[in-house]
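**Q** One predicted model, sequence on top.
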Amino acid sequence: MPQPKNDFAFLRKWEKERKENKLRFAIRIGLLQYAIPIVLIVIGIDFLRGIEDMDQYLLIRIYWGLPVCVFCGLFAGWWMYRNNEKRYKSLKGLDEKKGH
């Protein structure tokens, strides 16, 4: 989710989005917009190339790879929420460093 470079546009957009809780944001952005599409693309490419050993494929890609992608997607969504919130507070003058 690219953020607007214009501070005013960012503030308007983030004020709407920050009403979501962090987990819901992480699921929507990290999982649905990043991790799941990447997993589907990788699996699609694998099937186009052909899979020789289905048992090994399931073990590596699905049983190990899918949970790692889910974790990374949630972490990335949380990280984006954190960075957006930090930028929002900085632009609004609510920075903790200023003592507010």
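**A** Looks like it came in fine.
**Q** contacts, neighbours, all on C-alpha from now
**A** Fine.
**Q** tell me which residues of the lengthiest helix in the chain are tucked away?
**A** The longest helix of the chain (DSSP state H) is helix 66-92. Neighbour-count burial for helix 66-92 flags 66, 69-70, 72-78, 80-81, 84-85, 87-88 (criterion: 16 or more other Cα atoms under 10 Å).
**Q** and here's the other structure:
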Amino acid sequence: MKIRHKPPQGDVSEKLTFPLVNESEPFEKADADFQFAAAVAGFGMQLRNSSHAGTWTMDDVIATATDAKGDDEHGLRAEFLELARTAKRLIVND
């Protein structure tokens, strides 16, 4: 993976390169933060009717986010879940 970023005080962007290794681990073995991030990405794909969503549905987004909610110290993950549930109701009633 290659990303570019510009330090806050800099004028020139820097390129960082990270090798990605597919260890063929099932999604269920990924840590909770990764799973929650996948649910957020899936939510965006559902809203856009993206072909990249694969077989995921809004129910999958909600179930994955619920399972990966974790400690949620500031309540932001719970807020996302409420947003996803509301979107699901609006989409079904559309």
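**A** Received it, and whenever you're ready, just let me know what you need. These numbers come from a predicted model, not from an experiment.
**Q** Could you quantify their similarity as a TM-score?
**A** With the length set by TM-score structural alignment, normalised by the length of the second structure, the two chains reach a TM-score of 0.29; 39 aligned residues with a Cα RMSD of 3.0 Å.
**Q** hmm, back to that, packing partners for the longest helix of the first structure?
**A** Packing partners of helix 66-92 of the first structure (3 or more Cα pairs under 8 Å, 6 or more residues apart in numbering; DSSP states H and E): helix 7-17, helix 22-25, helix 36-49.
**Q** would CSV of the ones you listed with mean neighbour count and distance to Y57 of the first structure be doable?
**A** Output for those, formatted as CSV (neighbours: other Cα atoms under 10 Å; distance: least, Cα to Cα, whole Å):
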stretch, mean neighbour count, distance to Y57 of the first structure
helix 7-17, 13, 38
helix 22-25, 16, 30
helix 36-49, 12, 9
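**Q** With distance to Q56 of the first structure as extra columns, can I get these in CSV?
**A** Shown next, in CSV, are these (distance: least, Cα to Cα, whole Å):
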stretch, distance to Q56 of the first structure
helix 7-17, 41
helix 22-25, 33
helix 36-49, 13
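**Q** Just the strands from the second structure, written as ranges.
**A** Using DSSP state E, the strands of the second structure run over 2-5, 14-17.
**Q** closest one to V92 of the second structure among those strands?
**A** Comparing the strands of the second structure by their distance to V92 of the second structure (Cα to Cα), the top pick is strand 2-5, with 37.7 Å.
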